[in-house]
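# predicted model, plus sequence, below.
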Amino acid sequence: MELSFCGLRRIPEEELVLKDIRYLALIEVDLSSLYRRWGRPDIAVDDLAEWLCFAFSLPNGDKFALQREAQHPPTSGFLLSVTIGLFSEEAAKQVTAALDVHGARVLEVSGEVTR
């Protein structure tokens, strides 16, 4: 499945509907490289922690977000959460490439993904 990332745009974290996205993968990507390419992250707060968040939208309406605990991240990577149209191992690889950040790669994919 080849997805089109033409028109990929950064959106405010508030535009994500949390019930519409689910965890897909752990992505290794350098935080300062994300800053340089996509600007400062949004800050989201939930019952667990404060999160750095980079949210994106595709022209077809699919959305995805990279999230990482702000203060004490347990890993150097970012959690990739996506809408259902992007919920596949292949989409995780394509999203990572579309970030246009040198060295970004998929570290692990959710066990819920059918391979």
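Received it, and whenever you're ready, just let me know what you need. Residues are numbered from 1 along each chain as shown.

# from here on, just use CA atoms for contacts and neighbour counts.
OK.

# which SSE is residue 25 in?
strand 22-28 (DSSP states H and E).

# separation between the nearest residue to residue 106 once chain neighbours are set aside and residue 7?
With CA to CA, 6 or more residues apart in numbering as the criterion, residue 106 has its nearest non-adjacent residue at 4.6 Å, and that residue is residue 27. When distance is defined by CA to CA, to the nearest Å, residue 27 is 22 Å away from residue 7.

# neighbour count for these two, which is higher?
A direct count of neighbours by other CA atoms under 10 Å for residue 27 and residue 7 places residue 27 higher, at 23 against 10.

# now the strands for this protein?
All strands of the chain, identified by DSSP state E, fall at 9-11, 22-28, 42-45, 50-57, 63-69, 78-82, 105-109.

# here's the one I want to compare it with:
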Amino acid sequence: MSLDFTGLRRVADEELSTKDTRYLALVRVDLMALYRRWGRPDVGIDDLGEWLCFAFALSDGSKFVLQREAYNPPTPGFLLSATKALFSAEAVERVIGALEIPEAVVVELSDEVLD
């Protein structure tokens, strides 16, 4: 896989279309660690409520987002959703490394990745 993470940058949550991304993994990462490294989260709103979102793009146009419910998250982690080019187990590990938060770990991979 030849993904280049050197151009990783934050993008506005609105730049990601939910139809272009799929759930990839559950990532255990502290909200404050994300905040310290990447700034304030965006707040997205949908039919289910408010979400804290950290959206990112690579220089090749691939995108991913870490998000969780704003007020009552069912897990301390964040859902990682990604565009097609990043939808693999190998890419998950590269994404986690690119976040530059040493304590971030993958808790669970999507069943679609495991198949």
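The structure has been received and is ready for your questions. Just so we're clear, the structure is a prediction, and the values are computed from it rather than from any experiment.

# care to give me the TM-score?
Comparing the two superposed chains by TM-score structural alignment, normalised by the length of the first structure, the resulting TM-score equals 0.97, with 115 aligned residues with a CA RMSD of 1.0 Å.

# could you pick out the longest helix of the first structure?
helix 89-98 (DSSP state H).

# and it, how far out from the chain middle?
10 Å (CA atoms, centre = their mean, to the nearest Å).

# helices or strands up against it?
strand 22-28, strand 105-109 (3 or more CA pairs under 8 Å, 6 or more residues apart in numbering; DSSP states H and E).

# average distance between the first one and the second structure?
When you say that, I think you mean strand 22-28 of the first structure. Its aligned residues in the second structure lie a mean 0.3 Å from strand 22-28 of the first structure after superposition (mean CA distance after the TM-score superposition for the first structure).

# quick check: the gap between residue 68 of the second structure and residue 5 of the second structure.
From residue 68 of the second structure across to residue 5 of the second structure, the span is 23 Å (CA to CA).

# sorry, that was for residue 12 of the second structure
The span separating residue 12 of the second structure from residue 5 of the second structure equals 18 Å under the rule CA to CA.

# what residues are up against the residue nearest to residue 106 of the first structure?
With contacts defined as CA atoms under 8 Å, 6 or more residues apart in numbering, the neighbours of residue 27 of the first structure are 77-80, 96, 104-108.

# what subset of those residues is buried?
Of the members of the contacts of residue 27 of the first structure, the ones counted as buried by neighbours, 16 or more other CA atoms under 10 Å, are 77-80, 96, 104-106.

# which of these lies closest to residue 89 of the first structure?
Using CA to CA, residue 106 comes nearest to residue 89 of the first structure of those, at 9.2 Å.

# more neighbours: residue 12 and residue 5 of the second structure, which one.
More neighbours sit around residue 5 than around the other of residue 12 of the second structure and residue 5, counting by other CA under 10 Å; the figures are 17 against 14.

# how about that one, nearest residue that isn't a chain neighbour?
Nearest residue to residue 5 of the second structure in three dimensions, chain neighbours excluded: residue 58, at 6.1 Å (CA to CA, 6+ apart).

# I am finished for the moment; much appreciated.
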